[in-house]
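In: what follows is a protein structure lacking sequence information:
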């Protein structure tokens, strides 16, 4: 016999902000009380006069199903016998002003498909996981010194059949097979928590614990994640703890008063997004959010969270007009409660999941985002490098004739790249709202556009930091992401697009096999400039190194459409260097200028004692690997 009636200990932890598995207490849970099977409903509504449960089982009339408040705690609970999986329900909130309205369950595990908004009773204990090998490997893996190359996906528009999005089950076959074949290491999903409006892309949530019913059931999504893990692919979710939408059935004024949001409208409102900020000063809200982060890892085996819009959380005046600016109690503009919440979130997640991926999407200059909290940091282990992304796109969008005057845009990032554990992102945000597709950002005629994009992606792969690209980028789409249509798969019927996809696949597989490109991403020892200052030719060269001194890759990038012959590049170690990757390969649509094996001679260049002579193709990246065995004989 099970009794899920919340205990005083549970409620004390909840009110302290320390009930980190609140989803096991709140919401709707199938159980047996006495001799009867049924569902226990538990909700937090401290300012309600009365709370009832309504649903398809009582014709949406809650008169006979009034919840009981537990010892004046503001927590209401009720066991209703003879209810089962699939029962539709809502909470009927009666306010002290005698207003009555219906709310979806904030802790619901499943919900009706939009535009319907009822919560659905759902047991999440049925699926039998088969990812033990993945979980064991993950426990032994140092995420910082392993390859991470993320394919960012919006599930609704990756691929469609008869204009219908694929289900989780269908995606588990088609998407995973594609991601594996393309050589990515992780999938990152735009938010799949329940949300009412398709075109919010999931960033305006109503059901934080409810997997969206657009694509199927919780069990089908579990199968999707399981299949990812069985195929060696990690799964990251976009997670939105910064704000929520104002839809009537959601969290806004849940018990008739501002509850999950700040009471002070100046702090609560996110003007441009039309959303409300969570009130991080309330311990119960902290319990709700931290429990939600753990929920996705506990129940769905998610490997990590990309925390959306961190700057909007930590900056009180984010995106607010000057007339609405406010200050905290200490006279600053940072949100002290949000910062405290973020630190507690990361401490808790890493306590339970030491190898989780906690990624901050943060466009601010806040220091130590990826430093441990005991060192004064926010406690994430990764941060998106928005500065690098913006600089690189500004540079690449300019005509090569003007690039010598903007050379610092491609080198500046190395002045700060070791200040955080960065991910280099080209995300969905860069290919919407008139920003143009990645291919159409590139200058020049048809061939040059493709060459420029190959150059950009290969420089991204060679630069220190983990990698992320948005779906469709690997097809070299001409148009922006169309958020109601599938990506442009028909482009693969055209040679240049098909060759570009093969380029991305080859680049991804090359990245995975070369530890020099990822093993020391976050150590100064992993990078060495050969020539950072040749703005005249718009050519840069550098060394990437693994932990083993023998693992050396020389990277040369030519950002002009001019080919260079017998071009001297300095190297710090003599030996034979073999060209192992060339973005100008004819297989990728390039001109086919190659180098093969070259020997480093005793000729100083770029402040090095040795140098090699190369043919450098136009608008291309070439990578050469030192051959250790031959090098030893020469030494």
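Out: On my side now, so go ahead. As the structure is a prediction and not an experimental result, all values here were calculated from the model. Residues are numbered from 1 along each chain as shown.

In: okay, CA-based contacts and neighbour counts for the rest of this
Out: OK.

In: next, count neighbours for residue 442.
Out: 23 (other CA atoms under 10 Å).

In: cool, and the one 10 residues further on?
Out: Applying other CA under 10 Å, we find 29 residues neighbouring residue 452.

In: and the host helix or strand of it, what does it pack against?
Out: Assigned by DSSP states H and E, residue 452 belongs to helix 446-462. Contacts defined by 3 or more CA pairs under 8 Å, 6 or more residues apart in numbering; DSSP states H and E place helix 446-462 against helix 438-441, helix 495-513, strand 552-558, strand 620-626.

In: got the angle for the third one vs helix 446-462?
Out: In terms of direction (axes from the mean of the first three to the mean of the last three CA atoms, to 10 degrees), strand 552-558 departs from helix 446-462 by 150 degrees.

In: now do strand 552-558 against strand 620-626, angle only.
Out: 160 degrees.

In: what's the straight distance from one end of stretch 516-529 to the other?
Out: Distance between the two ends of stretch 516-529: 15 Å, counting by CA to CA, to the nearest Å.

In: for that stretch, buried residues please.
Out: Going by neighbour count (16 or more other CA atoms under 10 Å), the buried part of stretch 516-529 is 516, 517, 518, 519, 520, 521, 522, 523, 526, 527, 528, 529.

In: and the two most separated of the residues you listed?
Out: 519 and 529 (17.5 Å; CA to CA).

In: quick one: secondary structure of the nearest residue to residue 30 once chain neighbours are set aside?
Out: Nearest non-adjacent residue to residue 30, counting by CA to CA, 6 or more residues apart in numbering: residue 39, 4.5 Å away. Secondary structure state of residue 39, per DSSP: H, G, I helix; E, B strand; the rest coil, is strand.

In: burial check on residue 39, number of neighbours?
Out: 24.

In: and the helices and strands packed on helix 446-462 as CSV, adding distance to residue 194?
Out: Listed next are these as CSV, based on distance: least, CA to CA, whole Å:
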stretch, distance to residue 194
helix 438-441, 30
helix 495-513, 32
strand 552-558, 44
strand 620-626, 43
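
In: between those, which gets nearest to residue 128?
Out: Nearest to residue 128 among these is helix 495-513 (30.7 Å), distances taken as CA to CA.

In: pasting the second one now:
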């Protein structure tokens, strides 16, 4: 077959698609770029603007370098039609680069790749999925996301659970085990660490080569679609970590694709990511914007994902975020203007199409208005991980309890800024690796006090304003750090203390969902009232969480040291009776208390600025939660 026979004429839609791609506004570019099937063969389309020549090589032509692709005028795009390829064939593009060097590259838009260590792209088309999650998707559009429970279980797909011989669970096997587990535990969402193709397990998926392909180590597109559908049918959302800031620099991937800085910045100081050994996307280049925004929509639309957690946002915002030399912008500052513009455009486009999507920023600095709308000068995300709260809280709990009173601001400071953004409170994978210890191992004291500390820190997180995220393994108090090459230490559950902690986590998750005060007014001052944040000496913190109705409130009493506090006076908003509904020292939650404190009646005295008060007992190292049982002087209407 001659090259002429394999060419096809541009349709009007193709020409428009190429134009929009180069303008940076083709947000469905994966529908025309890459390998696409038609009635009598496959169309191959690749962007390589500075390549001298591009050839299609693969199983179907015995990897012979004879099938030269046609360059489409001044678009920088090469194309070829071939009737020989069939589903499952491997292929690459042979790129004769600007300086004459020959490189064999993957298809940036390929939907599937060979299982490592092989790395070729694989011929296939999009699945023709007939979705059966209509009720979930309709409710997602109907329900207000900010005043709903959001409690995320973060999962690394290949190390949540493994077979006895160390082999990974397939996505299909995970569907049968993980979804029922998450439902039983009471989480609202699963968040997967990156699922796209990546060559190095040790990168955990954050150094991708194939942005449009489900990693061959995990499974197929169809399996992932079925997983999400099954999760939705069980009222569980699915989120994925997505990395638009940088990419793997392996020679066969996107790196210097046509021999010049194509996907990466032309300035080496901006292109090289020294911290992670990767290359940074040129976020100011139109074609890169088309590629990345299309990619976000690809995962959201083709897999019905409920949101994306955008990794390393700070790396896109700052020119000097990396280690090593950096180049200031035209104003002499460290702001990456192209990165800011890209993020705003990305969020604007995504929310125009899918206003019910979760777009979460992993952003570790004090950049303002991360979760404010673009038209208000914000970045346009709707959630941000609260890294400051996470770091301060973990640092506090890792201290000797006798020293905590001298660092009490680590606990109280978050209340000064917690309503500046829509925050998620994460205890994530990054905090249980590289010698940082597991959550359980971070806790101070003997084994009993370590679990008491875990119950306290997790209860405090659940009562604190903000949505929630917990990394796998913490729910049962795994002692070892997370190891990406191994499954979780499920045999820990043979120990009664670990089994009790798993039951505690399940009950805590249910407690969270059952009490509207913990999620209905999460991001406004009106939802939280501080009673006492100044008792450094006793290291106790008292506050109220409120729902929309005046009677929907909880009084939260935190004791952060292993010293029992008796006859504690607590100011309350209404006269009447209060009851204990949560106490981390109840025996049913893993503690030693066999019965609650009973009904707590108010006395008329001014405490914490309130006219009425109750007297309570705070167990050592605990969180106690009270709710009104019978109160007077409160309106019955909605607040």
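Out: Received, thanks. As the structure is a prediction and not an experimental result, all values here were calculated from the model.

In: ok so, going back, let me know the closest of the buried residues of stretch 516-529 of structure 1 to residue 87 of structure 1.
Out: residue 518 (49.0 Å).

In: grab the nearest non-local neighbour of the closest one.
Out: In space, residue 518 of structure 1 is closest to residue 147, 5.5 Å off (CA to CA, 6+ apart).

In: the one you found - how many residues pack around it?
Out: 22.

In: how about residue 537 of structure 1?
Out: 15.

In: repeat for residue 122 of structure 1
Out: The tally of other residues near residue 122 of structure 1 (other CA under 10 Å) stands at 21.

In: how near is the equivalent of it over in structure 2 to residue 107 of structure 2?
Out: Aligned by TM-score structural alignment, residue 122 of structure 1 pairs with residue 124 of structure 2. Plainly put, residue 124 of structure 2 is 12 Å away from residue 107 of structure 2 if you go by CA to CA.

In: residue 131 of structure 2 now?
Out: 28 Å.

In: could you do residue 301 of structure 2 as well?
Out: Using CA to CA, residue 301 of structure 2 is found at 21 Å from residue 107 of structure 2.

In: ok, the two, which is more surrounded?
Out: For the pair residue 301 of structure 2 and residue 107, the greater number of neighbours falls to residue 107 (29 against 13), based on other CA under 10 Å.

In: what's that one aligned with over in structure 1?
Out: So, by TM-score structural alignment, residue 107 of structure 2 is matched to residue 105.

In: ditto for residue 232 of structure 2
Out: That one, residue 232 of structure 2, aligns with residue 229 by TM-score structural alignment.

In: for the residue positioned nearest the centre of structure 1, which three-state class applies?
Out: The centroid of structure 1 falls nearest to residue 306 when counting by CA atoms, centre = their mean (3.6 Å). Residue 306 of structure 1 falls in the strand class when you classify it by three-state DSSP.

In: surely it meets residue 236?
Out: Yes - between residue 306 of structure 1 and residue 236 there is a contact under CA atoms under 8 Å: 6.8 Å.

In: what do the two both touch?
Out: Common contacts of residue 306 of structure 1 and residue 236 (CA atoms under 8 Å, 6 or more residues apart in numbering): residue 357.

In: can you list contacts of the helix holding residue 452 of structure 1?
Out: 396, 424, 438-440, 442-443, 467, 476, 496, 500, 503, 507, 511, 517, 544, 555, 557-559, 561, 583-584, 589-590, 619-621.

In: same check, this time on stretch 230-238 of structure 1
Out: 130-131, 133-134, 176, 180, 184-192, 225, 228, 302-308, 357.

In: out of these, which are buried?
Out: 131, 134, 176, 180, 184-192, 225, 228, 302-308, 357.

In: which ones among these map onto strands?
Out: Assigned to strands by DSSP state E, the following of these qualify: 186, 187, 188, 189, 304, 305, 306, 307, 357.

In: between the residues you listed, which is nearest residue 569 of structure 1?
Out: residue 186 (35.0 Å).

In: aligned to that closest one, what sits in structure 2?
Out: For residue 186 of structure 1, the residue aligned by TM-score structural alignment is residue 189.

In: isn't that match right up against residue 152?
Out: Yes - Residue 189 of structure 2 is within contact range of residue 152, at 4.7 Å (criterion: CA under 8 Å).

In: give me the three-state assignment for the equivalent of residue 251 of structure 1 over in structure 2.
Out: In structure 2, the residue paired with residue 251 of structure 1 according to TM-score structural alignment is residue 254. With three-state DSSP as the basis, residue 254 of structure 2 sits in coil.

In: which residues touch residue 254 of structure 2?
Out: Contacts of residue 254 of structure 2 (CA under 8 Å, 6+ apart): 105, 106, 108, 209, 247, 248, 263.
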